[in-house]
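Asker: Predicted model, plus sequence, below.
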Amino acid sequence: QAYIDEAKEKNLRMSGWNLFLQYAMANPLTYLGLAGYWSMNRTGSGTVLDLSKNGNTGTLKPSWPSDSPQYVVSKNKKMLNALDFDGLNDYVDCGTSQSLNFIDALTVECWFNIKDFSPTWQHFVGRVPTLQHIRIRYQLVIRMNNVWFYIGNGVTGVRVEASNLSPNRYYHVAGVYEKDVKHEIYLNGVLKGANYPPRRTLISGGSNSFRIGGVPYYLDGAVDEVRAYNRALSAAEILNLYNLFK
């Protein structure tokens, strides 16, 4: 905790990857298993770099720059910029790499800010088919003013959830899965829902893309600091990552 406080004090001009790297240098396990990291700070470009070095570059869709997610000021100086989605057709396609094809364990986490809860469903991070969300692999999704972390087995999905979100406010969310062990969701570093053991077993993602912000249910809001791991982060690790950027 002392290191986190020091990092926040000394690195107010740092953002995204730089701040995360400073923390990871002192806590190497934080970087272990990082499969994808999109900090949303590459303004003026139709792509979002994957800072994990796995090459999962995201493409702003459907047509950058006129019809695609837009860069906006994020929650604070440490996070710098975020991507804002219009709720109509905006999304980021990060491809179908095997590095994001988790089976035995995973963690997906990000910061998000929802402008309007009225759409029935709003997808914002995960690997899903374009039409049948019930067959999802793994997904963070907004359902009214709740955030759900879904795991799918190819036929049905099961969720854990955090409830009673407010619009126009940034939250940190993390979904954690470990085969035969746990299925969890954390909001602002606090465990909000869990199944021990999971009620579904994750299956291979096939040709489904990892997407941020949509398809088939589009997000009306902003997303920042998206990270995906091929392991289940601990409660302490999730709390540390929340504290690092809050």
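Answerer: Arrived safely. Treat the numbers as computed from the prediction; the structure is a model and nothing was measured.

Asker: switch to C-alpha atoms for all contacts and neighbour counts from now on
Answerer: Noted.

Asker: On the three-state scheme, V108 is what?
Answerer: Here V108 is recorded as strand under DSSP: H, G, I helix; E, B strand; the rest coil.

Asker: Would you mind measuring from it to S68?
Answerer: 23 Å (C-alpha to C-alpha, to the nearest Å).

Asker: Over to L233?
Answerer: Here the criterion is C-alpha to C-alpha. By it, L233 lies 32 Å from S68.

Asker: cool, and Y91?
Answerer: Separation of Y91 from S68 (C-alpha to C-alpha) stands at 7 Å.

Asker: swap in G58?
Answerer: For G58, the distance to S68 (C-alpha to C-alpha) stands at 12 Å.

Asker: try D224
Answerer: From D224 to S68 the distance is 16 Å (C-alpha to C-alpha).

Asker: When these two are compared, which one has more neighbours?
Answerer: Higher neighbour count among D224 and S68: D224, with 26 against 22, using other C-alpha atoms under 10 Å.

Asker: Name the next helix or strand downstream of the helix or strand containing the more buried one, please.
Answerer: Per DSSP states H and E, D224 falls inside strand 220-229. From strand 220-229 onward toward the C-terminus, using DSSP H and E, the following helix or strand is helix 235-245.

Asker: Pull the residues that contact that next one.
Answerer: The contact list for helix 235-245 (C-alpha atoms under 8 Å, 6 or more residues apart in numbering) reads 1, 4-5, 7-8, 20, 30, 78-79, 172, 174, 186, 188-191.

Asker: rerun that using 6 Å as the cut-off
Answerer: The contact list for helix 235-245, computed with C-alpha atoms under 6 Å, 6 or more residues apart in numbering, reads 4, 189.

Asker: State the separation between it and the centre of the chain it belongs to.
Answerer: In terms of C-alpha atoms, centre = their mean, to the nearest Å, the centre of helix 235-245 is set 14 Å apart from its chain centre.

Asker: What residues of it count as buried?
Answerer: Residues 238-245 are the ones in helix 235-245 that count as buried (16 or more other C-alpha atoms under 10 Å).

Asker: Run a quick check on V141 versus G126, I expect a contact.
Answerer: No - the criterion here is C-alpha atoms under 6 Å, and V141 misses it with G126 at 8.5 Å.

Asker: Helices of this structure, residue ranges please.
Answerer: For the chain, the helices defined by DSSP state H cover 2-10, 17-26, 235-245.

Asker: among the ones you listed, which is nearest I114?
Answerer: Judged by C-alpha to C-alpha, the one of these that comes nearest to I114 is helix 235-245, at 18.0 Å.

Asker: Now do that closest one and helix 17-26, the angle between them.
Answerer: Counting by axes from the mean of the first three to the mean of the last three C-alpha atoms, to 10 degrees, helix 235-245 lies at 140 degrees to helix 17-26.

Asker: In addition, the following structure is provided for comparison:
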Amino acid sequence: MKIKKTTLIPIIIAIVIVGGSLFLGDALASLGFFSTDSLNKGLVGHWPLDSAHLNSTTNRVDDISGYSNHGTNVGATLTTDRYGQSNAAMSFNGTSNYVDTGNGVSLQITDRITFSAWVKIKTYDSERFIVCKGSQNPALDYYSSRFAWTTNGGVSYLYSTTYPVADVWYHVVGTYDKDSGANNRKIFINGIQENQETVTGSMSTSGSLRIGSLGGGYFTKGSISDVRIYNRVLSAAEITRLYQSYKPKLSTGTLNQKLVLDMPLRPTSEKVGSNIVTNGGFDTDTSWTKDSNWTISGGVATANGSNSNSIYQPVGLQAGKTYRYSFNYVKSSGG
């Protein structure tokens, strides 16, 4: 890496390969990252509901929280997520599909909890449960034309002020702290607190956690993604950050066709990650500086030869900020 010391630092990212090939589409798509720091604290269940964490043979749905609350998929299928990423969410048919994650000890939470999920409802024609523990202890669902959050078996519901629209993705979060006094139950939509109330009592430890239904009914008709459960109450700032944290590795939207890499390296924080945009792809060698052993064609850059070779393209960064990058490559031959 060569850094020229000026007010606006041009950075040269040199990829050095001996006798290998760099496949930019898949390789650099893995560059997206963001900081999670406190968003992993107290996380006892995290189901991305994507192809990387679904075994289509055994129907196992992976929990990546570290607590091994793996689920069993009953009929739900993979679909696109809120950014149009294929196989990055799960679709539920509204009549029989759900994911059962069991009732592991780490899910038997009584006093403080946060439920979080992304959901896109296909039809808002009746009550439909998004994430439900046992007999609504607690549960996120859709009821009376709004999103609802309950922690006492449905004795009372806290409603969103948002009236959701069909086929639109929403980030829905419910929090409850038995011991925090007034306004201890809250609901957030798309990172914003919309309602709160005061309730009492502990939540039940019995009953399996299900995604997409309550017991044998009230099935979600639509798509669900990135379900999380915490054994603590996330702050309003953390919930906003959770809402903003996800960025797809490679957008499929038309505005990003031929876009090699999308990683905003905003000057406000080293943790933000995401939108470096290179000046061109590997469809042609325009704007790339390369040694003679490199060839660029058809979206692939290939280096052949026994000596080290470099290929680079300047990308503007700001002085005084910390940036990170990574890349993958495919080695086709050689020792």
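Answerer: It's in. In this text the structure is predicted, and so the values were computed from the model without any measurement.

Asker: Got a TM-score for the two of them?
Answerer: Once superposed, chain against chain, the TM-score is 0.79 (TM-score structural alignment, normalised by the length of structure 1); 211 aligned residues with a C-alpha RMSD of 2.2 Å.

Asker: sorry, back to before: mind picking the two most distant members of the buried residues of helix 235-245 of structure 1?
Answerer: The most widely separated members of the buried residues of helix 235-245 of structure 1, counting by C-alpha to C-alpha, are I238 and F245 (11.4 Å).

Asker: ok, back up a step: between Y91 and S68 of structure 1, which contacts overlap?
Answerer: Contact criterion C-alpha under 6 Å, 6+ apart; residues shared by Y91 of structure 1 and S68: K61.

Asker: Distance check, R232 of structure 2 against G84 of structure 2.
Answerer: According to C-alpha to C-alpha, R232 of structure 2 and G84 of structure 2 sit 31 Å apart.

Asker: what does K133 of structure 2 give?
Answerer: Taking C-alpha to C-alpha as the measure, K133 of structure 2 falls 29 Å from G84 of structure 2.

Asker: and what of D125 of structure 2?
Answerer: For D125 of structure 2, the distance to G84 of structure 2 equals 25 Å [C-alpha to C-alpha].

Asker: between these two, who's got more neighbours?
Answerer: G84 (15 against 12).

Asker: Could you find the closest non-adjacent residue to S223 of structure 2?
Answerer: Leaving aside its sequence neighbours, S223 of structure 2 sits nearest to S91 (C-alpha to C-alpha, 6 or more residues apart in numbering; 4.3 Å).

Asker: meant to ask about G205 of structure 1, not that
Answerer: Closest to G205 of structure 1 by C-alpha to C-alpha, 6+ apart is N101, at 5.6 Å.

Asker: Just give me the neighbour total for Q108 of structure 2.
Answerer: Q108 of structure 2 sits with 18 neighbouring residues when counted by other C-alpha under 10 Å.

Asker: My read is that N195 of structure 1 contacts D180, right?
Answerer: No - with contact taken as C-alpha under 6 Å, N195 of structure 1 and D180 are classed as non-touching, separated by 10.0 Å.

Asker: Tell me which residue lies nearest the centroid of structure 2.
Answerer: What sits nearest the mean C-alpha location of structure 2, by C-alpha atoms, centre = their mean, is Y246, with 4.6 Å.

Asker: Okay, whatever residue of structure 1 lines up with that one and Y171 of structure 1: tell me how far apart.
Answerer: By TM-score structural alignment, Y246 of structure 2 lines up with F245 in structure 1. F245 of structure 1 sits at a distance of 11 Å from Y171 of structure 1 (criterion: C-alpha to C-alpha).

Asker: and what of N208 of structure 1?
Answerer: Here N208 of structure 1 is placed at a distance of 27 Å from Y171 of structure 1 (C-alpha to C-alpha).

Asker: try Y150 of structure 1
Answerer: Y150 of structure 1 sits 18 Å away from Y171 of structure 1, taking C-alpha to C-alpha as the criterion.

Asker: and if you look at F210 of structure 1?
Answerer: In this view, F210 of structure 1 and Y171 of structure 1 are 21 Å apart by C-alpha to C-alpha.

Asker: Looking only at neighbour counts, state which of the two leads.
Answerer: Counted by other C-alpha under 10 Å, F210 of structure 1 and Y171 do not tie: F210 has more neighbours, with 25 against 19.

Asker: mind listing what the counterpart of S116 of structure 2 in structure 1 touches?
Answerer: When structure 1 is aligned by TM-score structural alignment, S116 of structure 2 is paired with E109. Contact analysis of E109 of structure 1 by C-alpha under 6 Å, 6+ apart lists 173-174, 226-227.

Asker: possible to save those residues as CSV with distance to G214 of structure 1 and neighbour count?
Answerer: Formatted as CSV, the contacts of E109 of structure 1 follow (distance: C-alpha to C-alpha, whole Å; neighbours: other C-alpha atoms under 10 Å):
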residue, distance to G214 of structure 1, neighbour count
V173, 17, 25
A174, 18, 28
V226, 14, 23
R227, 17, 21
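
Asker: Just flag the most distant two among these.
Answerer: Farthest apart among the contacts of E109 of structure 1 by C-alpha to C-alpha are V173 and R227. That separation is 10.7 Å.

Asker: What's I4 of structure 1 aligned with over in structure 2?
Answerer: Alignment note: I4 of structure 1 maps to a gap in structure 2; criterion TM-score structural alignment.

Asker: distance of I4 of structure 1 from K10 of structure 1?
Answerer: From I4 of structure 1 across to K10 of structure 1, the span is 10 Å (C-alpha to C-alpha).

Asker: The two: which is more packed in?
Answerer: Legend: neighbour count by other C-alpha under 10 Å for I4 of structure 1 and K10, higher for I4 (17 against 10).

Asker: residues contacting the more buried one?
Answerer: L244.
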